[in-house]
Every structure is written in C-alpha cells, then in structure tokens.
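In: 3D model of this:
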Amino acid sequence: MNKRIVFSVIGFVIVLFSIWFFVDTKEENNDFSEKVKVSLREVGHQLLLSNQDSTSLVLPVIKLTESKYQLKFENTLSFEPSLLVATVKKTFQNSGFDNSYFVEVSPCDLTEVSYSYEMKNLQGKSIIPCRSRVLPKNCYVIEVKFTDMKPTANSATYLYILAIIAFIGFQFLFYKKKQPLINITNSSNKEVSTEKYQSLGIFHFYPNQNKLVKESDEINLSKKECEILAIFIEKPNQIIKREELMKRVWEDNGVIVGRSLDTYVSKLRKKLKADTSIKISNVHGVGYKLELGN
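Out: As a prediction, the model looks like this:
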C-alpha cells in the first residue's frame, strides 16, 4: 500500500480520536460541574437546617474555575466544622464523587480563612483540624476545590489543536520529502534536470543558473559571461557587432567596457575549449562570431 495513504489514514484516525476525546471530555466535565452545584446546594440546605432556618436561600453556586466552586448564603449562619465535614462527605458520596478536595470557609469579605480542611480519596490521608470549634454566626463563603481533576475541556482543546497541527505538519513534511529538489525521473528512470537548458556542442548551457554542464562536470559562469554567451547562441555562425554586445550587456560604449568585453570573451574561449567544434572568432574591426562545427 502507498505509504502516503497509510500515513494519511493514521493521521485521520488521530484527528477523529482527538475530536472524540474533546467532545467526550467536555460533556463529562459539564455533567460533573452540574452535579457539584447540586451537591453543594444540598450542603448549604443542610447547614441552614442546622440553624433552624428553613426559609432563607442558598444562593446559586458559582463555578470559579474548572475545579473550584463557591457556595454562599442569603443570611448569616453558625455551624460546627464537624457538621460541614460530615455533610460534604455524605453528599459527595451520594453523588458518586471519589475525588480529593479542599474546603475553605471564609467571611463574606474574604479577609481571612475561618476554617479549612482537606479530604483525600481512599488512597490518601485526609487533614481535618479542629472539628468541634463552632464558627460564630456570620456571613460565610464556602469554597470547594477538587485537587485531582481529570483533564479539563480546555486541556482537551489543546490536545485536539496539537493533533490537528501535528497531522497537517506531518502531511506537509511528507509532501515536501516527496518533491524533487533538482531532478525528476523520466520513464526510462534516468535523472534529468527540471531547469531548461540550451545545447551547445558537448555542453548544456543553463542561462538561469549561470553555468555550463559537460556530462557530470559543472563550469560556473559570471553574470556577464552568461549574458554574452546567450547572445552568441542566439545567432550562431553570424557576426555580432561589438556595439551590439556592449549595448545589450553594458549599455555603454566606453573604452573600459570595450576592454572588458575582450576579457570576458577570452574567458569564455577557455571554458569552451573542451569542445573543439566550438570557436569564438574575432572579426577584426567588427565584432565576434560563434562558429559551431557540424
């Protein structure tokens, strides 16, 4: 089977799994959040009943973070910490929670902590201080933080995004790897250059790469050498006037340019000398001619 198809299928499966994980985790966290709110309202109701208060309200439970919730009351109340510990534990057990959690009781102005304790699951050791010390009547806020939460919806979102990025990146790298950098393979399995060239005797002339190629050997050309040779190849076996060469390459008729032209032509002769059928002749007083033998 084609490797690209295999990798594409694997990537597709990863994406599907990430989507499933994201949706499943989000729904699970939403269900958990609603159950926590209902449970904490029951805790608040039991605390009010312990104060002989059956009329005042337990205010809506606020979700502060993915793992932290806040319980508040309409009126002031007083209670023993042992009652709070027992009520929270019983209510959470009835709701099927086996999470570890941390409970903190503060005055409504949140200036200090009146009482706090930590409840571990079956594998941990709980810390429950001063159960019998009665908290005086006051306006209280109770905050519960779950300390061993599963990955949240936000975490799942990050995993989902990372999976998508990894899949796209993998496909991009695989595609780039499959692309030839310089050569392509023809039907006879011979490597040929994708760059267009012009044949010149035993040479291949690559004007865009400023080079001549003879079999496996490359001969680098300067930009001026390349431009001059390209003009010669346009008009093989024809006389090209010096003025035309200088105008097209330098667009200047100065003496320095003329001498430069002679220098570059001389360099081209040396680089083409491997093929005796190629000759750049000097037509005295007129210009040059690229002579190609049969």
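In: CA only for contacts and neighbour counts going forward, please
Out: Noted.
In: how about the helices in the chain?
Out: Assigned by DSSP state H, the chain shows helices spanning 3-50, 81-94, 153-178, 223-234, 242-249, 255-272.
In: quick one: which of the ones you listed is nearest I127?
Out: helix 81-94 (10.9 Å; CA to CA).
In: Please enumerate residues in contact with the closest one?
Out: For helix 81-94, contacts defined as CA atoms under 8 Å, 6 or more residues apart in numbering pick out 39-40, 42-43, 46-47, 98, 115, 130-135.
In: cool, stretch 13-23 as well?
Out: The list of residues contacting stretch 13-23 from outside it, by CA under 8 Å, 6+ apart, reads 153, 156-157, 159-160, 163-164, 167.
In: most neighbours, which of these?
Out: Neighbour counts for those (other CA atoms under 10 Å) peak at Y160, which has 22 neighbours.
In: Spit out the contact partners of the nearest residue to L64 once chain neighbours are set aside.
Out: In space, and not counting its chain neighbours, L64 is closest to Q70: 6.8 Å by CA to CA, 6 or more residues apart in numbering. By CA under 8 Å, 6+ apart, the contact set of Q70 is 61-64, 141-144.
In: Tabulate the contacts of stretch 13-23 (a markdown table), appending distance to S126.
Out: Output for those, formatted as a markdown table (distance: CA to CA, whole Å):
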| residue | distance to S126 |
| --- | --- |
| A153 | 28 |
| A156 | 30 |
| T157 | 33 |
| L159 | 33 |
| Y160 | 35 |
| A163 | 38 |
| I164 | 41 |
| F167 | 44 |
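In: Just give me the closest of those to Q179.
Out: Comparing the contacts of stretch 13-23 against Q179 with CA to CA picks out F167 as the nearest, at 18.6 Å.
In: ok, for the closest one, nearest residue in space, not its chain neighbours?
Out: Going by CA to CA, 6+ apart, F167 has G11 as its nearest residue, at 5.5 Å.
In: From the centroid of the chain, which residue is nearest?
Out: I165 (5.3 Å; CA atoms, centre = their mean).
In: how far away is it from S18?
Out: For I165, the distance to S18 (CA to CA, to the nearest Å) stands at 12 Å.
In: cool, V265 as well?
Out: 66 Å.
In: Here is a second sequence; please produce its structure as well for comparison:
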Amino acid sequence: MDFIRNLFYGKHKYLFGLVLLSFISVICVAFSMTGSDDFDISRREVLLRRIGHELLLQSGDSISRVLPIKKIAENEYQITFEKDLAFQADSLVNTTQRLLAKDPFASDYIVNVLNCGNASVAYGYAISKNKKNDIVTCIGRKQPKACYMINIKFKPTGINSAKKGYLFGSLSFLAFVGFIFFRSVKPRRALSNDQHTNMFTLGSVLFDAKNRKLIINEKMTDLTGTETRLLLIFALSPNETIERNRLQKEIWEDEGVIVGRSLDMFISKLRKKLELDPNINIVVIRGKGYKLEINA
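Out: Next comes the predicted model:
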C-alpha cells in the first residue's frame, strides 16, 4: 500500500508522463494496423465480386457485369448486377460458403437477397461458425429471373474491432489517470497561489512563514521547514477540517516517501509550540483529519 500511495502522491508527475507515453504507443500500434485492415477489406470485396460472377454464370449469363461492390454499413456489403438473373437457393448458399471460407474474418454472416423495385426480401439465410446455428431454408427452389440485390452482413470481428478496442480502452484508462492526476495536484496549486502571504495572525500568535518563526507574547519560537509548511496549510484554512491524505501529500510528496506516523509527530510538535496560547489548538477530526481551532 505504501508503494502505491507513494506512486500517486510522490511521483504523480512521472506516473502521468509514463501513462501518456504508453497511451500514445498503444494508439500508434492500433492505427498501424490500418494497412493490413484495408488489405483484408479489399480482398473481401474481390471475393464478393466473385460470388456475383459465379451467380451470373449459373444463371446462364456470361456477358453482363457485376456492378461495383457497395459498402452500405460498417460490416455490410451489397452485390448488384447489370442485368436480371435467376438463381437456385442451394447454389447461392454453396457458392457463398465456398468463397467466403477464404476470408478468415467471415465465419458468421447473414445473406439477404432483395428485390430491386421495393427492397423486399426474396430470399435469406444465416451462416455461423458453429454449423448447428446455420439457418438455411428453401433449398432446391429456384428464384425467378428478376432484378436482385444481395446484401451480406458480417459479424464484427478481426483487426478493425481490435483497433477500436485498443483505442476506447486506452481513452478510458487515460481519462481515469488524468482524473487522479489533476485531482491530486489541485490542492497543491491552491497552496502555491497563496504562499506570497508571509505573516498570519492566529489568535495572539503571529506566524512568520517566511522566516519560520512563531511570535507569542513577544517570545520567538523557531520552526523547522516541515513544521512551517504544515502550519501554513492550517493558517490558510483556520477552523476548517484538513484531510489527513492532503496533509501527507502536500508536505511529503517531493520526498516521495509518506509515513503516517511522521504526520502525527509533527502535529504533536506544533501543538507544543502553540500551547502558550490556550485559544489555539490542533484537534483531531476522527476519520477525516485535523483542524486548527482558533477561539475568539
């Protein structure tokens, strides 16, 4: 636990830099996959054109063309034809299975044959990696010659999904670490903005933060550097509860070592130096931290 706290409190700047560097590296790796991803997409489109070509041949048409393959959604493609064609349901199923078996990311897909005029489904089936989940109907029936569009929708898999996983996972992690980082440095900045104030009046005690001294009833008491920083936090927020974690972090974060008993020891020393004024005391707020109580 001490190691983890030190990592966040004492070395949070270095931690944030390391995480940022790791995040950039992951993004670079993810997007370096783009070239391979584009190749797989192009190869898939060639296979889809081949499906259209064989369907035309099976229909007795060796002259008309398969029109350019359209990508109509993220994982869905459309095959269209220059002229009308007829097809056998079982031939379409066998042709798509045989050719798409060459696509390593096409183990699960749905095929819908649509009428060009009204986009109604003339025939459809689903193929799964697990053959028990295949849904194929109307085998042996011949569809009449007409204008058809064939939509093939693939289950999201492969490099593109992995790239998105890397990206969104990294963004979520970076957001979490960023929240921890900025939350941890916020109190420190607030303290730095007010450190130009050197003299504080705490009841009958005069606190000289610059020269590390307490002046009580014309008696001067020296403070150590740590005692000064600790009392300065209390002086900036009198009669307010200061969380224990905040005190530990702001006093010892530069040293990178936080020991719970160190805080208790310095609180005890400050109490003794302030005890000449009975109206001032550093009290424990159970379960939260400490408060510098100043009674008017």
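In: Contacts for the one helix or strand L232 of structure 2 maps to next, please.
Out: Assigned by DSSP states H and E, L232 of structure 2 belongs to helix 225-236. Residues outside helix 225-236 of structure 2 that contact it (CA under 8 Å, 6+ apart) are 191, 194, 200, 202, 209, 212, 242, 247, 251, 266, 270, 291-292.
In: Pick out the most distant pair among these.
Out: D194 and F266 (22.2 Å).
In: Look at the two and report which has more neighbours.
Out: It is F266, of D194 of structure 2 and F266, that has more neighbours when counted by other CA under 10 Å, with 16 against 12.
In: Can you name the residues that contact the more buried one?
Out: Counting by CA under 8 Å, 6+ apart, F266 of structure 2 has contacts 226-227.
In: Return the residues in contact with Y109 of structure 2.
Out: If you count contacts by CA under 8 Å, 6+ apart, then Y109 of structure 2 has 126-128, 152-155 around it.
In: any idea what it aligns with in structure 1?
Out: Counting by TM-score structural alignment, Y109 of structure 2 corresponds to Y101 in structure 1.
In: Disregarding residues adjacent in the polypeptide, which is nearest to its match?
Out: Nearest to Y101 of structure 1 is F146, by CA to CA, 6+ apart, at 4.1 Å.
In: quick one: the one you found from L159 of structure 1, how far?
Out: From F146 of structure 1 over to L159 of structure 1 (counting by CA to CA), the distance is 22 Å.
In: Tell me where the stretch 101-250 of structure 2 has strands.
Out: For the stretch 101-250 of structure 2, applying DSSP state E, counting those that start in this stretch gives strands covering 109-115, 121-127, 142-146, 148-154, 199-202, 205-208, 213-216, 219-222, 241-243.
In: Which position in structure 2 pairs with R41 of structure 1?
Out: Using TM-score structural alignment, R41 of structure 1 sits opposite R49 in structure 2.
In: give the contact list for its match.
Out: R49 of structure 2 sits in contact with 66, 68-69, 79, where contact means CA under 8 Å, 6+ apart.
In: Using ChimeraX, define a selection of the buried residues within those residues.
Out: The following ChimeraX line selects those of those that are buried, judged by 16 or more other CA atoms under 10 Å:
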select :66,69,79
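In: I'd like the contacts of R49 of structure 2 as CSV, with distance to Q88 of structure 2 appended.
Out: Below are the contacts of R49 of structure 2 laid out as CSV (distance: CA to CA, whole Å):
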residue, distance to Q88 of structure 2
V66, 18
P68, 23
I69, 22
I79, 17
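In: ok, so of the contacts of R49 of structure 2, who is nearest C116 of structure 2?
Out: Closest to C116 of structure 2 out of these is I79 (11.5 Å), distances taken as CA to CA.
In: I'd assumed C116 was in contact with that closest one.
Out: No - taking contacts as CA atoms under 8 Å, I79 of structure 2 lies outside contact range of C116: 11.5 Å.
In: Tell me which of the strands of the stretch 101-250 of structure 2 sits most buried.
Out: Stretch with highest mean neighbour count among the strands of the stretch 101-250 of structure 2: strand 148-154 (a mean of 22; mean count of other CA atoms under 10 Å).
In: picking that back up, what do I79 and C116 of structure 2 both touch?
Out: Common neighbours of I79 of structure 2 and C116, using CA under 8 Å, 6+ apart, are M149.
In: what's the neighbour count on the counterpart of K3 of structure 1 in structure 2?
Out: Here K3 of structure 1 is matched to K11 in structure 2, going by TM-score structural alignment. Using other CA under 10 Å, K11 of structure 2 has 16 neighbouring residues.
In: got it, and D84 of structure 2?
Out: Residues lying near D84 of structure 2 (other CA under 10 Å) number 17.
In: And it, what's its match in structure 1?
Out: In structure 1, D84 of structure 2 lands on T76 (TM-score structural alignment).
In: again, but for I285 of structure 2
Out: For I285 of structure 2, the aligned position in structure 1 is a gap, per TM-score structural alignment.
In: before we move on, back to that, closest one to I285 of structure 2 out of the contacts of R49 of structure 2, please.
Out: For those, the closest approach to I285 of structure 2 (CA to CA) belongs to I69, at 71.2 Å.
In: tell me the contacts of the closest one?
Out: 45, 48-49, 77-80.
In: 6 Å instead, please
Out: By CA atoms under 6 Å, 6 or more residues apart in numbering, I69 of structure 2 lies in contact with 78-79.
In: Please say which position in structure 1 it maps to.
Out: I69 of structure 2 maps onto V61 in structure 1, by TM-score structural alignment.
In: and the gap between the residue lying closest to its match once chain neighbours are set aside and I62 of structure 1?
Out: Spatially, and ignoring its direct neighbours in sequence, V61 of structure 1 is nearest to L71 (5.1 Å; CA to CA, 6+ apart). Distance, L71 of structure 1 to I62 of structure 1, using CA to CA: 7 Å.
In: again, but for L16 of structure 1
Out: L16 of structure 1 sits 34 Å away from I62 of structure 1, taking CA to CA as the criterion.
In: can you check F232 of structure 1 too?
Out: Remark: distance between F232 of structure 1 and I62 of structure 1 (CA to CA) = 85 Å.
In: Also F146 of structure 1?
Out: According to CA to CA, F146 of structure 1 stands 14 Å off from I62 of structure 1.
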